[in-house]
Each structure stands twice: as structure tokens, then as C-alpha cells.
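Participant: build me a model from this:
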Amino acid sequence: MSDQTFHLPDVGEGLTEAEIVSWRVAPGDTVDVNDVLVEIETAKSLVELPSPFAGTVGELLVAEGATVDVGAAIITISGGQDAAAPASPAAPAADAGEGSGSVLVGYGSAEQVHSRRRKPAEKPVAASVGVVAKPPIRKLARDLGVDLASVVPSGPAGEVTREDVVAHASQASVFRNIETPEWPEVREETIAVAAAVSEVDDVRVESIPVRGVRKATASAMTSSAYSAPHVSVWTDVDATRTMELVKRLKASPDFADIKVSPLLIMARAVIWAVRRTPMVNAAWVEGDDGAQISVRHYVNLGIAAATPRGLLVPNIKDAQDLSMRDLARALEKLTLTAREGRTAPADQQGGTITITNIGVFGMDAGTPIINPGESGIVALGTIRQKPWVVDGEVRPRWVTTVAGSFDHRVIDGDGMSRFIADVAAVLEEPALLVE
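Facilitator: The predicted structure is shown next:
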């Protein structure tokens, strides 16, 4: 059989371009249908592309780090048979007149795709010889900058689990500012790119290409900031009872295998407050017949997540129907998936209101920008002990600040103030959630 060419497909999210992150095969490798060929980064997620052909890898047509348009030829494969299944209608996987056919990652189940040769990280954190951990856990450790050899394993067979890595990374982040790097701190790959473009000797200035998640975030935030008139309000909250509830939940057998944090109570508070002020869950929609306000009677709760790839806002679908335990599990899954850079495009679409937990960075409050397609975003500040007046006496209490930004075209001042007051009321007295 003659050489067959695999073209960059649209992986189901309407993308126009993607970056080649890493090739999983090399010229001369033998591949089967559904073996992973390459990992790409789109504006929303990392995606592994499987081979629609069986045969021998001929030529890698695009270098790692390059950004190419959908439909561009990226690899040739020769001497084998193509898949029997029909190609995805959205994915021009092969040359015209040639069969293609595999199910792309994201279209089919994960079990259908078989990873082949995985390139070692260019800058591994540590060899971690003797550490028992699955390949996805090792990749997560590399992405988070965690030395697996320093992680205490909790798996039943003595293996390092995903939770072990995340917990270690969270603890290490507390000390992120203790060591100050020397000037200049410029990435080697950035220098290489600059040198390839022009003769640049001054490495004191670093130029970072704007693409992928950063490009999508910049576009979305600019559009939101200049189309929706933002108004922000905030209030301080005595969250002592919230901290007590979190402590009790952590000790409960029902939550033994689930991470519990104040964000869980915040999420329940937002869902509860939305029912009392539905307009914060609405959207301003421009149509051919003029503008209208679309009020959603469900909550797809977005959680702004800082990831190694940039800011992502995945959301929990129909969060209003979840129990406290199910919501805690959904939050944990959302966070872990985002940190691994594996959030599916569908999980980032259709959000109705967002929470940004700036408290994890030690911030008290902020004025966040509304996520496009929504009318409200709530910020939870850090929770720390402060002097607080209780029954006429000054006592140490756990205090935080709840802030929110809103689209003033949709929500009036009384509505946004009432909503933030309701969220604050639940954090002060979580028993309000029991109805």
C-alpha cells in the first residue's frame, strides 16, 4: 500500500489550529490502528491523536512546538492497512480517496487507544528510581514539579497515587517564595526560538509566544471586559462555623475517600443563593431581533483552575442536583483533571456561574472578570484567623472575604448585593443549607 497521510483533525471543539506538543512515534516505528501518534494542545485541552492506519511511520511533517492549521498534513504512514470503521465526519484524517477510520481520543473510550513510545521529559524533576507509580502519575509529577522520591506513597501496593502527588504539590506551594532565583531566569527553549528567528544576544528579555490556552484566555477576557459592564461588591465573613463543618466532614466515614475543603461549602452556598436570586445565573444574549436575558434554571458551576497550561474554567453540570458528598467528589475530580491538563472541551462549555478561589494564593479579595456567557463570578478569599467582635467581645475567628463581579446589564445593585449577602450568610451559618 502506498504512503498514507494523516491530517490534523478537528477533535470536536471547532478549533482552527493546534500545537504539536510531543510525538509519540519516530520514523521507522511500526504502528497499529489506534496507537497514539502525537499529543496536541488546542485552545482548550491536551489531546492524544491515535493512528487511523496500521503500518510503518514514514515522515514526521511537523516539528514539536509548531502550530498548524486543521487539515494540515502532519505525518505519513506506509505499508499497512487502514481502519475498517468510518472516519469521524469532522476529522479529515486521510488524503482524499484513501480510507481513514479510527476513533479519535475523545470520541471513543480510553480503552480503544494504546499509547506507544512516550518521550522522556526534557527537564525531568528526578529519576525517582525505585518509586512505584503509574505513567500518568509520573507525568502529573513532572507537570507539577514534584520529585516522586520525596512523596510518601499511600497506595495499597506501596505505589504513589494521584492524591499523594497533588497533596505534596499543594504543601510545597506554600513555600514557593522562600528561594529567589538568580537573574536572568529565561527558559532555554525560549532562547532557542529567538535565536532561530533572528540574531538575538540579549537574553534579559524573554519573548513568550501567545498561543493555546493563553491565547484563548486573552481573547475571552478582553471580550468580556469590553462588552459586559462589570460591577463588583464584597463583604467580610466570619467563616468559623464553615471551618468547623469542614473539620467534621473530614472526620466523617462518608467522606473518608474524598477531599473536603471550604470550597465545597462555598459551592453549596453559591448554588443555594442562585435559587434566591436567579438573575445572577442568567446571560445577556444578542440576537437578530435584539437583546434578551436568558435565565437558566439549573447551575453548571464553573471553577476557575490555575493549571500548568494556564487558566481553565471547567464546570460541574447540573450541580444543583448533587448531594454534598457527590459535589465534593465532582470538585475533586474536576481539580485533578484540570491539573493534569486533561479537561475535556465539553467540560469547559455551558457554564452558568463561576467561583474563583483566590484564597489558595493568600489573597483576601479581588474583582474578577466574568466568564464569557455568564453574568456573575464569585471570589473566595483566604480564610485566616483575625480579631472579630462576637457578642460585644473581641475574639479570634476564622475570617474571609467574599467578592463578586456582575454584568450590570443583567443584574441590578440590589440583586448582586443580596446574592453576595446570601453566600456570606451560608458561610457564617452552614445550617441554612438544611431545609
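
Participant: alpha carbons only for contacts and neighbour counts from here, please
Facilitator: Will do.

Participant: what's the spacing between Leu427 and Lys250?
Facilitator: Separation of Leu427 from Lys250 (C-alpha to C-alpha, to the nearest Å): 17 Å.

Participant: look at the two and report which has more neighbours.
Facilitator: Using other C-alpha atoms under 10 Å as the criterion, Leu427 and Lys250 rank with Leu427 on top: 28 against 16.

Participant: am I right that that one falls within a helix?
Facilitator: Yes. Under DSSP: H, G, I helix; E, B strand; the rest coil, Leu427 sits within a helix.

Participant: show me what contacts it?
Facilitator: Applying C-alpha atoms under 8 Å, 6 or more residues apart in numbering, one finds that Leu427 lies in contact with Val237, Asp238, Ala239, Arg241, Thr242, Ile265, Met266, Ala269.

Participant: now distance to Asn300, neighbour count and secondary structure too, for the residues you listed, in CSV please.
Facilitator: Formatted as CSV, those follow (distance: C-alpha to C-alpha, whole Å; neighbours: other C-alpha atoms under 10 Å; DSSP: H, G, I helix; E, B strand; the rest coil):
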residue, distance to Asn300, neighbour count, secondary structure
Val237, 25, 21, strand
Asp238, 27, 24, strand
Ala239, 25, 25, coil
Arg241, 26, 17, helix
Thr242, 23, 23, helix
Ile265, 16, 23, helix
Met266, 15, 23, helix
Ala269, 14, 22, helix
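
Participant: helices of this structure, residue ranges please.
Facilitator: Assigned by DSSP state H, the helices in the chain fall at 135-144, 162-173, 188-197, 212-227, 240-251, 262-276, 324-339, 413-428.

Participant: who are the packing partners of the fourth one?
Facilitator: Going back to what we said before, that points to helix 212-227. The helices and strands touching helix 212-227, judged by 3 or more C-alpha pairs under 8 Å, 6 or more residues apart in numbering; DSSP states H and E, are strand 310-312.

Participant: could you redo the last one with a cut-off of 10 Å?
Facilitator: Where contact means 3 or more C-alpha pairs under 10 Å, 6 or more residues apart in numbering; DSSP states H and E, helix 212-227 is packed against strand 17-23, strand 36-41, strand 310-312, strand 393-407.

Participant: redo those strands as TSV? Include distance to Ala256 and mean neighbour count.
Facilitator: Formatted as TSV, the helices and strands packed on helix 212-227 follow (distance: least, C-alpha to C-alpha, whole Å; neighbours: other C-alpha atoms under 10 Å):
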stretch	distance to Ala256	mean neighbour count
strand 17-23	38	21
strand 36-41	35	22
strand 310-312	28	19
strand 393-407	24	21
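
Participant: would you do the same for the sequence below? I want to compare the two.
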Amino acid sequence: MTATMIKEFKLPDLGEGLTESEILSWKVAVGDTVTLNQVIAEVETAKAVVELPSPFAGTVAALHEQPGTVVEVGKPIVSFEVDDAGSSNGGGATSGNGSATETPGTEAAPAKREPNLVGYGAVVEHTGRPTRRARGLAQASPTASPAPAAPATGVGERPRSTPPVRKLARDLGVDMSAVSGTGPGGLITRDDVHAFTSDVTSAVGTAQEIAGNAAIPAHAAQGERETRTPIKGVRKFTAAAMVQSAFTAPHVTEFLTVDVTATMDLLARLKGNRAFEGYKLTPLTIAAKAVLVALRNNPTLNSRWDEASQEIVQFNYVNLGIAAATPRGLTVPNIKDADRLTLRELSTALTELTDTARAGKTSPSDLSGGTISITNIGVFGIDAGTPILNPGEAAIVALGAVRKAPWVVNDELAVRQVMSLSLSFDHRLVDGEQGSRFLADLGAILSDPAMVMTMI
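Facilitator: A predicted model of the protein is given here:
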């Protein structure tokens, strides 16, 4: 008779140093038989909705958390009854991403390699001498022995932290030199960064109050005068990030209204062109391409401020962020290496990006690494605004609605199609002249698409 054992699956770090996730729904029930990598749950991180694949083939023995519960990374969420001889790791306990452990009292067989599940990061190899990554994981583990205290960081030195924590700080616009580390030897942890963000948020008005004004209202009971919706997941993260961005980067916003009749005529011709049959073309498609062209002559706007190293990092590629309104809040997924795409490829990427965002299926990797963003407020009938920078970026462009308006053409009044452009930029990185030249180039392209020939 084949022996079985109970395996616990702990909530993994789903990327970007996220510390918790909310269980949205279970795709399995106790007693169900599952296969390796079968989707067992849908969870919402601070950035996206993610499907969790099963780390084992076996039977669901217990579900430890209910839908709607926010669970910390590393906490057991489900137990499986697996075949001792055929289990995915041969009975070995693992730690780190996609943690799975045996229940106490079960004799473990020699440890084998844990399957590398999609979305759970790289596998940690356990050897006689721990690797640098394995040592970092052991130090972060709540069950690991504390490391010896290191000498405190001296004044002027780079704050001590791990690469994931430094990236988290960059994404939130946090100055690492202003954060006090509570880890061994003054090491700055993820909790320290989040705590610092919370302190800043409290100083300018809590993120809950700001996000609450924009939160999607829940249905109120009959006769109630107020409706309260918990602030969590994407909306909570967005609120904190926007507050941090607004009060860390000195924003400057410039406006330009342009005649886009020629662009709209081009759009109509492209839609009737057989080469673009089946492609979704909109004013956003052309404007996104125009932004990418304008950046070639104005690369300063495609950069970020690295407070920790006191450096300006200029990107030699463009990951174009597109602000998307979703039922769970604002997200800004980005198109990787958008500057290398043709107009048709860009059209396909924009369609996939918006469809995925609206479905709540955007992956954490698609929400990180952006270099410049566009927000299309024109779809809501708005002409202009003062967009807040996506954390870690130097500029964001807001596209206004295309409207028919009186316009002077060759000293005569005519009815033309016009659009207002709004550009917000980080004045630490971008001077007024640089921002103005970029906006002027963008306007020139949209006024006369043939101007592209002078810029490439």
C-alpha cells in the first residue's frame, strides 16, 4: 500500500517584494484531486490579480484561509495529501519562493529539487555551502537563526538593504537614506520601507482618505447614509504610491493644444488600409507612437532619479506605461521595449494590455519597470489635467479629448479637430526647456505626422 504524507503550501512571494495577498477565490475544494501546476486559487496582490498553480499532485486535505482574507507571505494556505513515493519533491521540506513543508512528525526523504512553478521565481539549490541568495533567504526567514550584527552604516555610505528592498523603495519613490533600518546591523527591510511610506502618507492626509474618495462604492443597505468599502489590494497600493510620488518628486505640468486634423485623417486612411486590417487603431495608438518618436530627440524624459546612489539613470529603451482604469483601481502596465515596435505591433500590444488590465489579469512583471507613461483622459471627455508621475519615472503625458473647434488656418477661421496635451515631469531630472521641447515635438508630430521624417 502506497504511503501518503501531508504537505503544506505557504503563500509565496509573487514578485516585487510584496508581503501579502488577498485570497479572492478557491478553484478547488477539500477532497479534490489536483495535478501539478493546476490553478488552485486566485489571489490579489497590491499590484495585480494572480492565479496560483498547485505545487503538488495529490488531494486537497485542507484550505486554511477563506476568500476575502489577507494573508502574509509565508503563511500556510492549503494542505495536500500526496503520494510519498511520487510527491513532487520526494518528501523534502523547502523554503523560499513557493514554500512547501511537511507536517511535523513525518519522516522526510532526502531532499530533491522543487519544481520551478510559473510565477514563483527561481529555485534555490541547497548545497553544503549556502549561496548568496540562499543566505539572504535564510536571513529573511522567521525561523532562521539571527545573523551576527554588522557594524552600523556610517554617514554618507549607501544604506544597507537587499536588491528587492531597494527596488521596492525606487518603485514607491522612497529615499533610502531617510529610512531607519530595523534589521540586523541596521539592515533596511521591506517593512521599514512600507512603514516610512505610511508615515509620509499620514503627514499629508492618509491614503485611506484619499483612496476612499475614489473607491467604487459598495451597495448600501436600505436607509443607510454612508457606505464604507475596505481599502486594500491595488487601490491601497496605488493611493500610497501616488501620495509618495506627489510629495517626493517636484512636479511641473505644461499644456499644449494642437490641431490634430491631419492625424485623424491619417487614422481614417490606416483603418481602410488592407495592411492594417484586423488591427485596432485609435488616437491613443498614433499618440503613443508619437511619444516614442519625440523621446528620441528628448531622452532626458526617459529617465529616473536614484536617490540612494545619487545618480540620474537614463534608459536606453522605452517601457511605455499606459494608465488603465479597472474595477480594482488604477493600474499602469507597460509595454516592454515599445520603442522597437512597428505601428502594427504597437497596436496589438496596446489591445492586449488594455484587455488584460480590464480583466484584472495583469501580471506583476507587466506593472513594474516602466520608464514613461501615458494617461488617456480624453476617453472620459476631459480636455486636460495635471497627471501625477508613476513612481520611478520622470514624465507622464495626458491625452485630452479630440474635439471640433474653431481654429485659425492660413489666417482664416476654420473648424478643425483639436486636442490638448498635458505633460507632467520631475523637475529634478527635466529642465523646463527639455520638457517644453519634448511637448513641442509631440505636438508637431500630431499636427503634421509627416514631421516624423525630420526626427528619425
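
Participant: got a TM-score for the two of them?
Facilitator: Laid over one another, the chains give 0.75 as their TM-score (TM-score structural alignment, normalised by the length of structure 1), with 347 aligned residues with a C-alpha RMSD of 2.3 Å.

Participant: on that earlier part again, so which of the helices of structure 1 is nearest Ala283 of structure 1?
Facilitator: Minimum separation from Ala283 of structure 1 across these (C-alpha to C-alpha) falls at helix 212-227, 12.1 Å.

Participant: show me what counts as buried in the closest one.
Facilitator: By 16 or more other C-alpha atoms under 10 Å, the buried positions in helix 212-227 of structure 1 come out as Gly212, Val213, Arg214, Ala216, Thr217, Ala220, Ser224, Ala225.

Participant: hang on, the fourth one packs against Thr42?
Facilitator: Right, Ala216 of structure 1. Yes. Here Ala216 of structure 1 lies in contact with Thr42, judged by C-alpha atoms under 10 Å, at a distance of 9.3 Å.

Participant: now do the contacts for Glu39 of structure 1.
Facilitator: Going by C-alpha atoms under 10 Å, 6 or more residues apart in numbering, Glu39 of structure 1 touches 19-24, 46-50, 64, 118.

Participant: overlap between these and structure 2?
Facilitator: Contacts from the contacts of Glu39 of structure 1 that recur in structure 2, judged by both residues aligned by TM-score structural alignment, their matches' C-alpha atoms under 10 Å, are Glu19, Ile20, Val21, Ser22, Trp23, Arg24, Leu46, Val47, Glu48, Leu49, Pro50, Glu64.

Participant: just flag the most distant two among the residues you listed.
Facilitator: Greatest spatial distance among the kept ones among the contacts of Glu39 of structure 1 (C-alpha to C-alpha): Pro50 and Glu64, at 16.7 Å.

Participant: of these two, who's got more company?
Facilitator: Using other C-alpha under 10 Å, the more surrounded residue of Pro50 of structure 1 and Glu64 is Pro50, with 23 against 15.

Participant: how far away is the aligned residue in structure 2 for the more buried one from Leu14 of structure 2?
Facilitator: Pro50 of structure 1 maps onto Pro53 of structure 2 when the alignment is built from TM-score structural alignment. Taking C-alpha to C-alpha as the measure, Pro53 of structure 2 falls 12 Å from Leu14 of structure 2.

Participant: now do the shared contacts for these two.
Facilitator: Residues touching both Pro53 of structure 2 and Leu14 (C-alpha under 10 Å, 6+ apart): Gly98, Val118, Gly119, Tyr120.

Participant: which ones are touching the last one?
Facilitator: Neighbour list for Tyr120 of structure 2: Leu11, Pro12, Asp13, Leu14, Gly15, Leu52, Pro53, Pro55, Gly96, Asn97, Gly98, Ser99 [criterion: C-alpha under 10 Å, 6+ apart].

Participant: and which of those is nearest Leu423 of structure 2?
Facilitator: Comparing the contacts of Tyr120 of structure 2 against Leu423 of structure 2 with C-alpha to C-alpha places Gly15 closest, at 30.8 Å.

Participant: residues contacting that closest one?
Facilitator: Thr45, Lys47, Asn97, Gly119, Tyr120, Gly121, Pro164, Ser363, Pro364, Ser365, Ser368.

Participant: ok, now Ala83 of structure 1?
Facilitator: Asp32, Val33, Asn34, Ser51, Pro52, Phe53, Ala54, Gly99, Ser100, Gly101, Ser102, Val103.

Participant: sorry, back to before: and the two most separated of the contacts of Tyr120 of structure 2?
Facilitator: Gly15 and Pro55 (16.9 Å).

Participant: which residue in structure 2 aligns with Asp364 of structure 1?
Facilitator: The alignment partner of Asp364 of structure 1 in structure 2, by TM-score structural alignment, is Asp383.

Participant: pretty sure its match is in contact with Thr375, am I right?
Facilitator: No. Counting by C-alpha under 10 Å, Asp383 of structure 2 stays clear of Thr375, with 12.0 Å between them.

Participant: shared neighbours, the two?
Facilitator: Ala398, Leu399, Gly400, Ser422.

Participant: pretty sure Thr356 of structure 2 is in contact with Thr362, am I right?
Facilitator: Yes. Counting by C-alpha under 10 Å, Thr356 of structure 2 touches Thr362, with 5.6 Å between them.

Participant: so those two - more neighbours on which side?
Facilitator: Each of Thr356 of structure 2 and Thr362 has its neighbours counted (other C-alpha under 10 Å); Thr362 has more, 22 against 14.

Participant: residues in contact with that one?
Facilitator: Lys47, Ala48, Val49, Val50, Thr331, Val332, Pro333, Asn334, Leu353, Thr354, Asp355, Thr356.

Participant: looking at the residues you listed, which is nearest Val78 of structure 2?
Facilitator: The shortest approach to Val78 of structure 2 among those belongs to Val50, at 16.4 Å (C-alpha to C-alpha).

Participant: with adjacent residues omitted, what lies nearest to that closest one?
Facilitator: In this structure, Val50 of structure 2 finds its nearest non-sequential neighbour in Val43, 5.4 Å apart by C-alpha to C-alpha, 6 or more residues apart in numbering.
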